[in-house]
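S.K.: Starting from these lines, generate the structure:
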Amino acid sequence: MTQFLHADRLFPAAEPARSIARDLYPAVKDLPLVSPHGHTDPSWFANNQRFADPAALFLTPDHYVLRMLRSRGLSYDDLGVPRKDGKPVADPRTAWRLFAANYHLFAGTPSRLWVDHSLQFAFGIDTQLSSATADAIYDQIAARLGDPDLLPRAILDRANVEVIATTEFALDPLTHHQSMLGQGLIGRVRTTYRPDDVTDPSRAAIVQNLQKLGELTGEDTANWAGLINAHRQRRQTFRRFGAVATDHGVPTAMTADLPLVEKQALLDKVLAGKHDAAEAELFRAQMLTEMALLSVEDGMVMQIHAGSRRNTDPLTFGERGPDMGADIPGPTDYVGGLRALLGRCGNEPNLRIIMFVLDETNYARELAPMAGYWPSLLVGPPWWFHDSPQGIRRYLDQVLETAGFYNLAGFNDDTRALLSIPARHDVWRREVCGFLAHWVGEHRLSKSSALEIARHLSYQAAKDAYKIA
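M.R.: The predicted model follows:
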């Protein structure tokens, strides 16, 4: 292991906590990885073909990396990020050289940990990425991308991934999952139902999308009951391809419980294109409650990712589409937001909601107390900007004393970068061990209890949260 991958990385600096963390970590280091929420490309697993080049593996799909480079004035064209208009961008080696020349920008960021870990884990690279090493590392990666042990399914095996979930929109044909079903891969690889394309009226194609949903299901989606039946059918279809969860990427956690006549009037406005921003928010709010009611029926776990103001750079969005790093956190009200939903079905024994937030002030004020009361609620792990060593420390410090260890949903990596999965889980496991080590050192926990909790938070908690047998 090299200095930037020190065996004691992320462990407490002082004794006795460091030694205790060292003792705890072997119990979790090699546990299988459960990745119940993420955005890896299902074609990787269905087709099991080699990755194109080092930049396609480490640079162009990773918005964490891209946003940092852009913040220092680097062009997405020069970084090789494809454009909608098909105009040329830098070739992979040129883009890689630019990435390497600016790798110092990632000092102190989780991206640095993830990339360093991935280079060592997959390719045995133990030299620092820089201008001086860029070509040699590029060639070393490129020479091995066709090796059998670096094909996507083999990477899952090497990383000991037991379960991985992809995320697809309601209208997705699930072509790759159909292929995986025939290959016997569904179960290890699962889809997730994300209906934002048909529940968010702020999307330009919402009318056409609702019509397509009706065509897919044979339901009249201009009628409220037909719309809900269409969702019911699509959820059943997704479940055939392993789905155990739904996912809702919403600007706020607002929910509603309107009378049927008002729900139909709201749908009529959306279909006529006559809704305003407040009515779009109300439609999303009502649909969150409807999705919870459907979860009561079918048992699917509901994930709410609230509080991201997405695609805030209209120029980049127009040139290259979403997920280019321009998403910014916003404040989130979960107590007021979920009031209508919880009032309607929060005490239903079959309902489980995992709450994710980017507003860290929410952890101790709302999420921990809510999960510490409602049996239907769990606190999701640190998400996006806070999936980091310091973010994990702040999270554990703020939620545990109110929610306890067993109202947490464990860890999920929420990534688009396949090789970062073992790296991210390793960061979580090291931070959990470090956190528990302090408590053992303070005699707040016995070492045997800390071992049990570390195993739970590193593996079993995610399986329990997502009802994965």
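
S.K.: from here on, contacts and neighbour counts on C-alpha atoms
M.R.: Will do.

S.K.: residue ranges of the strands in the stretch 151-300 of the chain, please?
M.R.: 161-165, 168-169, 189-190, 193-194, 245-250 (DSSP state E, counting those that start in this stretch).

S.K.: Is it correct that P12 falls within a strand?
M.R.: No - counting by DSSP: H, G, I helix; E, B strand; the rest coil, P12 is located in no strand; its state is coil.

S.K.: this one next, for a side-by-side:
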Amino acid sequence: MSAADVAVPSARSLRNGPQSDALLPADERLHGLARELYAEVAAAPIISPHGHVDPGLLLENRPFRDPAELFITRDHYVTRMLHAAGVDLGEIGLDPASDVDPRRTWRSLAEHWHRFAGTASGYWFEFELASLFGIHDELSPASADQIYDRIATAIQTPEFRPRALFESFRLEVLATTDDPLDELSAHAALGADRTFHGRVLPTFRPDAYVDPDGADFAERLERLLGMTGQPTSFSGYLGALQERRAHFIARGAVSADHGVLEPLTVDLDPSAADALFARAIRGELDTDGARLFRGHMLFQMARMSVEDGLVMTIHPGVRRNHHGPTWRRFGPDTGHDIPVATEFTENLRPLLEAFGTARDFHLVLFSVDETAYSREIAPLAGFYPSVYIGAPWWFLDAPDAMLRWRAAVTETAGFYRSSGFIDDTRAFLSIPARHDTARRRDAAFLAGLVGEGRVTMPTAQRIMRDLVDRIPREVFKL
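M.R.: The predicted model follows:
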């Protein structure tokens, strides 16, 4: 098959998706309203203020290796479903020590493709096949090799290099998630490259440096203090973190992200904090002490955001690496992070008492506990000027959950206390699919309000435009 036989992506095809009416209401009247609303933003640029794409992908601009790496091995949404079906993760390329034929991995997905029916992963995958590669055939054991070959041929062409796709996706802003000690050389190089058009921004992610239960906490702390030349004291530790935040800001960062099990915040007096830190560096904290330390550090991170202006995003409520044997064999982010119930109102009260009304402080709260949105997060955002409602995240960034989320938060806090859509993805090709999904579901939700006479059509059109542009720009200070 020649490159000429493969569909080349365009801005128009990327926005149409596999079906132009997908995810819009079935009701004829509402369907027409939703189509009109969706048209307001179908071709709008994408602002992605939080995600996990490696900036080196765009800096190096190398061809993607193979379809399996592109669609399967780096996407834990996909690998977790295959594992649940009995597929060994080592047999689909997650074990770096083993050499697995990517075609074999692809065939494994095809064999189990029927299991993805009705899932967000299945919808995104089909959207990508249709919009990027012009492939409308359903994946199956019979079609697997033909589809694999079409993709493998396409990704060797210039149109499918990462930078070309970045432009085809109409990506205007892409934020990455980065270790505090990262020198951010890739971001600096991209920023200085006049041939690259777009903003790739780092995000400060300090989790491993503020959790004394982490396996390598002591080593990370030593490297942090060594890099910054700060003394081994609590004030030196805070100074080191502030110095690294300043480094990120100088490289264009607009936010600091915190992935915590619980959003506990604790305001300790200086002497208590000093004593807790001393025990932490000696490895002497028990479970309660480690929890107290994390809570105080989340409070300190908020204080720093008030001072330096970084937007503070909190992604709580996930038990990371739930299955120890899988984590030990394959490492993190391999599909076994599981949600837990999350409480916000009392956990965040010390932080909000101190900073909730601070000028220009932005706190974006995410959850994978759906009950928290209507019970706590929307009411908090409906009072505190600093609090914004994070978009449906992780297990909730799915079509039906998106509608439930809008219904849960809008009556209490409206549209303008939300963050705009956040794709939060490592899978580069899924970015337009995820944003398009959110746009279609927002159009469906707004069409319902228009149909019920609760919102006028001009107001709904303005909201649609603001949801993909003005709102994320304001929330993330872009």
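
S.K.: before we move on, back to that, and the strands of the stretch 151-300 of structure 1 as TSV, adding distance to I155 of structure 1 and mean neighbour count?
M.R.: As requested, the strands of the stretch 151-300 of structure 1 are arranged in TSV below (distance: least, CA to CA, whole Å; neighbours: other CA atoms under 10 Å):
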stretch	distance to I155 of structure 1	mean neighbour count
strand 161-165	9	21
strand 168-169	22	20
strand 189-190	13	26
strand 193-194	25	26
strand 245-250	24	22
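
S.K.: how about the nearest residue to I20 of structure 1, chain neighbours excluded?
M.R.: A437 (5.3 Å; CA to CA, 6 or more residues apart in numbering).

S.K.: I figured the one you found hits D23, correct?
M.R.: No - between A437 of structure 1 and D23 there is no contact under CA atoms under 8 Å: 9.0 Å.

S.K.: So for the two, which residue has more residues nearby?
M.R.: A437 (31 against 14; other CA atoms under 10 Å).

S.K.: Map that one onto structure 2.
M.R.: With TM-score structural alignment as the criterion, the equivalent of A437 of structure 1 in structure 2 is A447.

S.K.: what about its match, helix or strand, and which?
M.R.: helix 431-451 (DSSP states H and E).

S.K.: which residues in structure 1 does the helix or strand just after that helix align to?
M.R.: Next along the chain after helix 431-451 of structure 2, taking DSSP H and E as the criterion, comes helix 457-468. The aligned range for helix 457-468 of structure 2 in structure 1 is 447-458, by TM-score structural alignment.

S.K.: what's the answer for stretch 69-84 of structure 2, then?
M.R.: Using TM-score structural alignment, stretch 69-84 of structure 2 pairs with 56-71 in structure 1.

S.K.: List the buried residues of the matching stretch.
M.R.: Residues of stretch 56-71 of structure 1 classed as buried by neighbour count (16 or more other CA atoms under 10 Å): 56-69.

S.K.: just stretch 266-280 of structure 2 next, same as before
M.R.: Buried, per 16+ other CA under 10 Å, within stretch 266-280 of structure 2: 266-268, 273, 276-280.

S.K.: ok, back up a step: quick one: closest of the strands of the stretch 151-300 of structure 1 to R9 of structure 1.
M.R.: Closest of these to R9 of structure 1 is strand 161-165, at 22.6 Å (criterion: CA to CA).

S.K.: That closest one to strand 245-250, inter-axis angle?
M.R.: Between the axis of strand 161-165 of structure 1 and that of strand 245-250 there is an angle of 50 degrees, by axes from the mean of the first three to the mean of the last three CA atoms, to 10 degrees.

S.K.: what sits against T232 of structure 2?
M.R.: By CA atoms under 8 Å, 6 or more residues apart in numbering, T232 of structure 2 lies in contact with L225.

S.K.: Just the element for the spatially most central residue of structure 1, please.
M.R.: Centroid check for structure 1 by CA atoms, centre = their mean gives D414 as the closest residue, at 2.2 Å. If you go by DSSP H and E, D414 of structure 1 is not part of any helix or strand.

S.K.: Check which helices and strands the helix holding A447 of structure 2 sits against.
M.R.: helix 11-16, helix 28-39, helix 120-133, helix 399-413, helix 457-468 (3 or more CA pairs under 8 Å, 6 or more residues apart in numbering; DSSP states H and E).

S.K.: most packed of those?
M.R.: Most buried of these by mean neighbour count (mean count of other CA atoms under 10 Å) is helix 120-133; its value is a mean of 21.

S.K.: So which bit of structure 1 is that one matched to?
M.R.: Helix 120-133 of structure 2 corresponds to residues 110-123 in structure 1, going by TM-score structural alignment.

S.K.: Contacts for the matching stretch, please.
M.R.: Contacts of stretch 110-123 of structure 1 (CA under 8 Å, 6+ apart): 4-5, 58, 64-65, 106, 125-126, 140-141, 144, 150, 387-389, 419-420, 422-424.

S.K.: if you set the cut-off to 6 Å instead, what comes out?
M.R.: Here stretch 110-123 of structure 1 makes contact (CA atoms under 6 Å, 6 or more residues apart in numbering) with 106, 125, 388, 419-420, 423.

S.K.: I'd like to know which of the residues you listed are buried.
M.R.: 125, 388, 419-420, 423.

S.K.: Please tell me how far the residue in structure 2 sticking out farthest from the centre sits from T410 of structure 2.
M.R.: Most distant from the centre of structure 2: S271, at 37.2 Å, with distances by CA atoms, centre = their mean. Using CA to CA, to the nearest Å, S271 of structure 2 is found at 43 Å from T410 of structure 2.

S.K.: And for R245 of structure 2?
M.R.: 34 Å.

S.K.: Kindly report the same for I151 of structure 2.
M.R.: 41 Å.

S.K.: and what of L449 of structure 2?
M.R.: The value you get for L449 of structure 2 to T410 of structure 2, if CA to CA is used, is 11 Å.

S.K.: what do you get for T157 of structure 2?
M.R.: Taking CA to CA, one finds T157 of structure 2 at 44 Å from T410 of structure 2.
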